[in-house]
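Asker: Structure for the following, please:
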Amino acid sequence: MLSEIFDLTAADPKTLQERALKLCEEAGEVAQAVLSATGAPGTAYKGLSVADVREEAVDTIIVAMAVLAQASDSRDFFEAEFERLILQKCQKWQATLAVDP
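Answerer: Here you go, the predicted model:
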């Protein structure tokens, strides 16, 4: 899957700036879906469900991965950096959970 994301990113002419702005747009769509799915005031008319939240979350993940791919010099670096950063960030998250009451 990482290889496919790297290849698709390479084939897409968007700049890193355009991709980062697209990521912000996708994050907004996740927020909108969550608000609607959880019945936040003023969002019921959208009629979005938890399935929509999942779909928007995946869109956001794909664009975020494309940002990482575009900021990488090669497919091998992209894959290694993804694994390194995921491990590092998960360890940090785990450490935070361990200190929180």
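
Asker: drop to CA atoms for contacts and neighbour counts, all remaining ones
Answerer: OK.

Asker: now what about stretch 43-61, what contacts it?
Answerer: 23, 26, 27, 29, 30, 33, 34, 35, 36, 37 (CA atoms under 8 Å, 6 or more residues apart in numbering).

Asker: Following up with a second sequence; could you model it the same way so I can compare the two?
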Amino acid sequence: MTDPDTPASTSVSALWPRIDELWSRLEATRTHTGTEGLLLRVLKLSEEVGEVAEAIIGTTGQNPRKGITHTWEDVQAELCDVVITALVALRTLTPEAREVFEAHLKGVGERPLVPPAKTRSPGD
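Answerer: From the prediction side, this is the model:
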């Protein structure tokens, strides 16, 4: 059950101001600008996704040299880092990040869960 003092709508409405805040802080300390800076910010996603993979490997003990080194909570935290990094990268690409994301999310939500049935052509 959701805590009435922190409704889901409050945390969602706080998301974009926080992303803007993180973006502003990163922009203020940026050493690479223009296309290079944008590409590096997007490439940061690959690093974060790699950390998710590392955490999963560590959770399952799949590296025999290291054994179990992570928890599922670590995986959750790394996934959160991926989401934050992606939203900051989107904000870097466009000041309308919220609108772009929400429109895209709406479209994804409207996609059918099953592919349309194929119609057979004559001669199949």
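
Asker: Mind telling me which residue is nearest the centre of structure 1?
Answerer: For structure 1, the residue nearest the mean C-alpha position is residue 61 (2.6 Å; CA atoms, centre = their mean).

Asker: Looking at structure 2, name the residue matched to that residue.
Answerer: Under the alignment (TM-score structural alignment), residue 61 of structure 1 maps onto residue 83 of structure 2.

Asker: Same check on residue 39 of structure 1?
Answerer: Going residue by residue (TM-score structural alignment), residue 39 of structure 1 aligns to residue 61.

Asker: give me the element residue 76 of structure 1 is part of.
Answerer: For residue 76 of structure 1, the host element (DSSP states H and E) is helix 75-99.

Asker: Contacts made by that helix with the rest, please.
Answerer: Here helix 75-99 of structure 1 makes contact (CA under 8 Å, 6+ apart) with 2, 3, 6, 68, 69, 72.

Asker: what does stretch 62-72 of structure 1 give?
Answerer: 5-6, 9-10, 16, 19-20, 22-23, 26, 75, 78, 82.

Asker: Let's see that with 7 Å instead.
Answerer: Identification of contacts with stretch 62-72 of structure 1 by CA atoms under 7 Å, 6 or more residues apart in numbering yields 5, 6, 9, 16, 19, 20, 23, 78.
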